[in-house]
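Trainee: Generate a structure from the sequence data that follows.
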Amino acid sequence: MQTTKQFWYGIVIGVLGIILFSSKAVMVKLAYNYKVDAISILLLRMLFSFPFYAIIAYSYRNQNKDVEIKNRDYAWVVFFGLMGYYLASYFDFVGLTYIKASLERIILFLYPTVVILLNRFFLKQPITNIQARAIGLTYLGIVVAFYDEVAISGSEAYLGGFFILLSAITYASYLVGSGWLIPKFGVMKFTAYAMIVSCVCVFIHYSIIYDTDLFDFTREVYVLGFLIAVFATVIPSFLVSASIKMISSSNFAIVAGIGPISTIVLAAIFLNERLTLLQLFGALVVVFGILLVSKNKGKTDK
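Mentor: Take a look at the predicted model:
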């Protein structure tokens, strides 16, 4: 039986995981100061992450061995690995070349509402009234924050916002599709396999565009690539998994509301980014809308 102490411990490690995940956008923006492009910093992220996930895949190779896994299941793992951690990450990194890290996190935070919409269109799951209101609220918040950013940064903000929205959609599709694969493979095994697929996709992408010279970056870029891989990818992925196990996915969804706020704070400290009052208002509207979705999900899950 779960104790109050264990519950609050789950909250703490969940918050830590979200903050570490939120630091990714800030470190990517810092890397761009050294004249590195999106696919190059994504390559370093995957290159440093790959050994960790390869070890995990090997360690958990016998997990759920009693469950029958068909060839088409492995094909779906490849597909969702491509969607969730290759395309979603690539779109995210490209979008960050055009917009602020704080605004990126606000737009990316739409993915829970995208999950609901995808479930409605492809899995025929109904959308409740409160979910519909929450979705409308979150997109209103994005419009408010984004409109003000366009007035400040110009038309490039449209392009950056478009790529971040693509990232949210592809990541949401990964979450929807992986829901029925995780029980077959197990969380650790499925995540490791999907990450390995995404790493290979990034390696192929980079080798097609460049001549695979991995020793031409500055020292700062390698350091940031390592930090993104370990502290903004591998470690938080385990912290989040542990938190969900301890406090439930519904409670964690509420904890995740700290994501945009933590990115705004980190971007202000390390990038000297400032959101206008209108953008802050839009961010709070988005967070409130996601909390409505999470609260309603918690009720329907019971």
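Trainee: For the rest of this, base every contact and every neighbour count on C-alpha atoms.
Mentor: Noted.
Trainee: Isn't Ala232 up against Leu20?
Mentor: Yes. At 5.1 Å, Ala232 counts as touching Leu20 under the criterion of CA atoms under 8 Å.
Trainee: Find residues that contact each of these two.
Mentor: Shared contacts of Ala232 and Leu20 (CA atoms under 8 Å, 6 or more residues apart in numbering): none.
Trainee: what comes into contact with stretch 113-128?
Mentor: Residues outside stretch 113-128 that contact it (CA under 8 Å, 6+ apart) are 135, 168-169, 172-173, 175-176, 290, 293.
Trainee: Please flag which of those sit within helices.
Mentor: Judged by DSSP state H, the contacts of stretch 113-128 include 135, 168-169, 172-173, 175-176, 290, 293 as members of helices.
Trainee: would you list those residues in a markdown table and tack on distance to Ile244 and neighbour count?
Mentor: Below are the ones in helices among the contacts of stretch 113-128 laid out as a markdown table (distance: CA to CA, whole Å; neighbours: other CA atoms under 10 Å):
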| residue | distance to Ile244 | neighbour count |
| --- | --- | --- |
| Ile135 | 23 | 24 |
| Ala168 | 21 | 27 |
| Ile169 | 22 | 23 |
| Ala172 | 18 | 26 |
| Ser173 | 20 | 20 |
| Leu175 | 15 | 17 |
| Val176 | 17 | 19 |
| Ile290 | 17 | 26 |
| Val293 | 17 | 25 |
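Trainee: Show me which of those residues is closest to Val150.
Mentor: Closest approach to Val150 among the ones in helices among the contacts of stretch 113-128 (CA to CA): Ala168, at 19.8 Å.
Trainee: Would you do the same for the sequence below? I want to compare the two.
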Amino acid sequence: MAAPSAPLTSGARLTDQQFGLMIALIAATLFSTKPILIKWLYSLGVEVLPMIWLRMAIALPFYLVVGWLSWRRLSEQPSLNVMLRAIAIGLLGYYASSMLDLHGLQYVSAQLERLVLYAYPSMVVILGILFFGQTFRIRIVPPLLITYAGLALMYGHDLHSLGNSAAAANVPMGTLLVSGAAFTFALYLLLSKRSIKELGSMLFTSVAMSSATVGILLQALFSAPSGQLSSILMPDYSATIWLGIAALSLLATVLPSFLVSAAIARIGPEKTSMSGTLGPVATTLLAVWFLDESLTLFGVAGMALVVLGVWQLSRIR
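Mentor: You can find the predicted model right below:
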């Protein structure tokens, strides 16, 4: 009776691996819808500040519940300094980075935005070597060159698709803003390692998201013209816009973040991160399909080079 048990165990393990890979791919696809939804909401007249505020405000209750449950599981209460550090890092990674990204998406295609953000691991490597004491290895140079060659091609694709129009003049500014978003997120990842060890990933993420939401609320309070605060915090949008913002918050933010955690628990961080290569491809297909963005050979080549470069970089320990 003992002999048949091995295949059953092996089969169960394989099924768990398949399930983990499936939810990792779903998470990558859901994340890839973010720029599509944002560009679509822009076309309906939604502005940056109301969009990011509502996105975070709708997601906040979910993270508060997870944060509260995680707090209850702590054997020792964290110090004030630990909490303040997590708050500051959250403002960098989820407030500053999100604001730069949303402003940049006003001027560049969803395809270019997704590739620039997807290339953030290259910035993590560079910043880690320059400021965080990580060892330089010559093996990282070819993947970095491949990655940035791909970004250059996609940048040229955006400029070429817009021709001599006024919108083409805004592509450099949009690319700079999205690059700033990738840069601040890379800093967030490097700085968050210590806080994640101190608080755990779930509690840290909840604190970071909550602090970013408060930061956006404070910006709205101080930047809103007199008598127009309500139009930012609770704008008079159509049902279509509200559904789009809810999808941006829940389907492109909350759900994939929890799916990634579940995937890591089943197949590990390496396989989960590799499944993220689906993201730029999915964004490109959705942008061409829903937003009528153009797709040229240069665009395909740029996407392929960035995905290849980041994938090779991720394989170097």
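Trainee: Got a TM-score for the pair?
Mentor: Put the two chains on top of each other and the TM-score (TM-score structural alignment, normalised by the length of the first structure) is 0.94; 296 aligned residues with a CA RMSD of 1.5 Å.
Trainee: before we move on, back to that, same list, the ones in helices among the contacts of stretch 113-128 of the first structure, but as JSON lines with distance to Ile99 of the first structure please.
Mentor: Formatted as JSON lines, these follow (distance: CA to CA, whole Å):
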{"residue": "Ile135", "distance to Ile99 of the first structure": "23"}
{"residue": "Ala168", "distance to Ile99 of the first structure": "15"}
{"residue": "Ile169", "distance to Ile99 of the first structure": "18"}
{"residue": "Ala172", "distance to Ile99 of the first structure": "21"}
{"residue": "Ser173", "distance to Ile99 of the first structure": "23"}
{"residue": "Leu175", "distance to Ile99 of the first structure": "25"}
{"residue": "Val176", "distance to Ile99 of the first structure": "27"}
{"residue": "Ile290", "distance to Ile99 of the first structure": "22"}
{"residue": "Val293", "distance to Ile99 of the first structure": "27"}
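Trainee: Now do the contacts for Gly174 of the second structure.
Mentor: Per CA under 8 Å, 6+ apart, neighbours of Gly174 of the second structure: 103-108.
Trainee: so which strand or helix has the aligned residue in the first structure for it?
Mentor: With TM-score structural alignment as the criterion, Gly174 of the second structure lines up with Gly160 in the first structure. Per DSSP states H and E: Gly160 of the first structure is located in helix 156-178.
Trainee: next SSE after that helix?
Mentor: Helix 156-178 of the first structure is succeeded, C-terminally, by helix 182-185 (DSSP H and E).
Trainee: Report the buried residues of the top helix by length along the first structure.
Mentor: In the first structure, taking DSSP H as the definition, the longest helix is helix 4-32. With burial defined by 16 or more other CA atoms under 10 Å, the residues of helix 4-32 of the first structure counted as buried are 10-11, 13-31.
Trainee: do the same with stretch 217-230 of the second structure
Mentor: 217, 220-221, 224, 229.
Trainee: can you check stretch 141-153 of the first structure too?
Mentor: Neighbour counts over stretch 141-153 of the first structure (16+ other CA under 10 Å) mark 141-149 as buried.
Trainee: With distance to Val115 of the first structure and secondary structure added, can I get those residues in JSON lines?
Mentor: Putting these into JSON lines (distance: CA to CA, whole Å; DSSP: H, G, I helix; E, B strand; the rest coil) gives the following:
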{"residue": "Gly141", "distance to Val115 of the first structure": "18", "secondary structure": "helix"}
{"residue": "Ile142", "distance to Val115 of the first structure": "17", "secondary structure": "helix"}
{"residue": "Val143", "distance to Val115 of the first structure": "19", "secondary structure": "helix"}
{"residue": "Val144", "distance to Val115 of the first structure": "22", "secondary structure": "helix"}
{"residue": "Ala145", "distance to Val115 of the first structure": "22", "secondary structure": "helix"}
{"residue": "Phe146", "distance to Val115 of the first structure": "21", "secondary structure": "helix"}
{"residue": "Tyr147", "distance to Val115 of the first structure": "24", "secondary structure": "helix"}
{"residue": "Asp148", "distance to Val115 of the first structure": "27", "secondary structure": "helix"}
{"residue": "Glu149", "distance to Val115 of the first structure": "26", "secondary structure": "helix"}
